[in-house]
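Asks: Sharing a model prediction with you, sequence too.
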Amino acid sequence: MAGESQADCLFCKIVAGEVPATVIRDSETMTAFRDINPQAPTHVLVIPKAHYPDAATLAAAEPQLAAEMLREAGEVAEQEGIVASETGPGTGYRVVFNTGHGAGQTVFHAHAHVLGGRGFNWPPG
């Protein structure tokens, strides 16, 4: 059932402490950890502790929790020093939600990729 931990989910196992991860932030509702296959100098995953298969499902079921995930992504960027401003040293960052196999989602637990530390082209891909 959505929201409940899934025994076969890698990210649920990370939340439970059954699988190691380099956790950089942890709250009552969110966990943020470094991606094991980084695509940028900073690549952190932000996940809700509740299990939802993707960000759209999470947003439909618990919009407040989806908003919390975005806020946490911003906190990660701030902590990692990648927030760009007119006067700050940061490079800027990208928040990515992959939804479905065709979009590159490999773990079906809602998560946001926080990427930064280098320039990004547009359009992506």
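Replies: That came in fine, so what should we check first? Residues are numbered from 1 along each chain as shown.

Asks: okay, CA-based contacts and neighbour counts for the rest of this
Replies: Fine.

Asks: where exactly do the strands run in the protein?
Replies: Per DSSP state E, the chain carries strands over the ranges 23-26, 30-34, 42-48, 93-96, 112-116.

Asks: Any chance of TSV for these, columns mean neighbour count and distance to D8?
Replies: Output for those, formatted as TSV (neighbours: other CA atoms under 10 Å; distance: least, CA to CA, whole Å):
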stretch	mean neighbour count	distance to D8
strand 23-26	16	20
strand 30-34	21	18
strand 42-48	25	16
strand 93-96	18	24
strand 112-116	25	20
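
Asks: Reformat those strands as CSV; add distance to V83.
Replies: Below are these laid out as CSV (distance: least, CA to CA, whole Å):
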stretch, distance to V83
strand 23-26, 17
strand 30-34, 17
strand 42-48, 12
strand 93-96, 7
strand 112-116, 9
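
Asks: And the ones you listed: which comes nearest V15?
Replies: V15 lies closest to strand 30-34 among these, at 7.1 Å (CA to CA).

Asks: for the chain, which helix is longest?
Replies: For the chain, the longest helix by residue count, based on DSSP state H, is helix 63-80.

Asks: here's the one I want to compare it with:
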Amino acid sequence: MTPVDPHQPYDDDNIFARILRGDLPCEKVYEDDWAFAFHDIAPVADTHVLVLPKGRYVSWDDFSANASAEEIAGFVRAVGTVARDLDLVDAGYRLINNIGKDGGQIVPHLHVHLLGGRAMGPMLSAN
């Protein structure tokens, strides 16, 4: 897949936009006015959920620069709610947000990977 330029225009046909519209199925975990969460189809941990803001934001950079304070607060609170609802807080969990080419972003819609259910190990390998 082609890496995402974090400054590119929003693509209304990206896979996450299609999931948000209901054009593609998913295993929904959570939804409110600000966010939508669902299980990743290729999980890398026992729990692997993607949390997306409902707005048209390509990257964290786009979101942090252009979203309203209400959207930002709503999204951040939703991520915390999902982690609590999945009973991940006591054992711990990891949040990952990939931005741009070097960050490994491949879908041009801001999303956070919420990973839990096992020890994650080091953040990056030494290689």
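Replies: Okay, I see it. What you are looking at is a predicted structure, and each value in this text was computed from that prediction instead of being measured.

Asks: before we move on, the earlier item: which stretch among the strands of structure 1 comes nearest G102 of structure 1?
Replies: Smallest distance to G102 of structure 1 across the strands of structure 1 (CA to CA): 14.4 Å, for strand 93-96.

Asks: by contact count, what packs against the closest one?
Replies: Under the contact criterion of 3 or more CA pairs under 8 Å, 6 or more residues apart in numbering; DSSP states H and E, strand 93-96 of structure 1 touches strand 112-116.

Asks: mean deviation of the strand it packs on from structure 2?
Replies: Comparison of strand 112-116 of structure 1 with structure 2 after fitting gives an average deviation of 0.7 Å (mean CA distance after the TM-score superposition for structure 1).

Asks: so where is stretch 35-55 of structure 2 in structure 1?
Replies: The alignment of stretch 35-55 of structure 2 onto structure 1 (TM-score structural alignment) spans residues 30-50.

Asks: Outside of that stretch itself, list whatever touches it.
Replies: The contact list for stretch 30-50 of structure 1 (CA atoms under 8 Å, 6 or more residues apart in numbering) reads 2-5, 11-12, 15, 21-26, 28-29, 65, 69, 72-73, 76, 80, 109-118.

Asks: List the buried residues of the longest helix of structure 1.
Replies: L65, A66, M69, L70, E72, A73, G74, V76, A77, E80 (16 or more other CA atoms under 10 Å).

Asks: Verify the contact between V83 of structure 1 and V95 for me.
Replies: No. Applying CA atoms under 8 Å as the test, V83 of structure 1 and V95 come out as separate, 11.9 Å apart.

Asks: Please report how far the spatially closest residue to N97 of structure 2 that is not a sequence neighbour lies from A45 of structure 2.
Replies: Nearest non-adjacent residue to N97 of structure 2, counting by CA to CA, 6 or more residues apart in numbering: V112, 4.9 Å away. Using CA to CA, to the nearest Å, V112 of structure 2 is found at 14 Å from A45 of structure 2.
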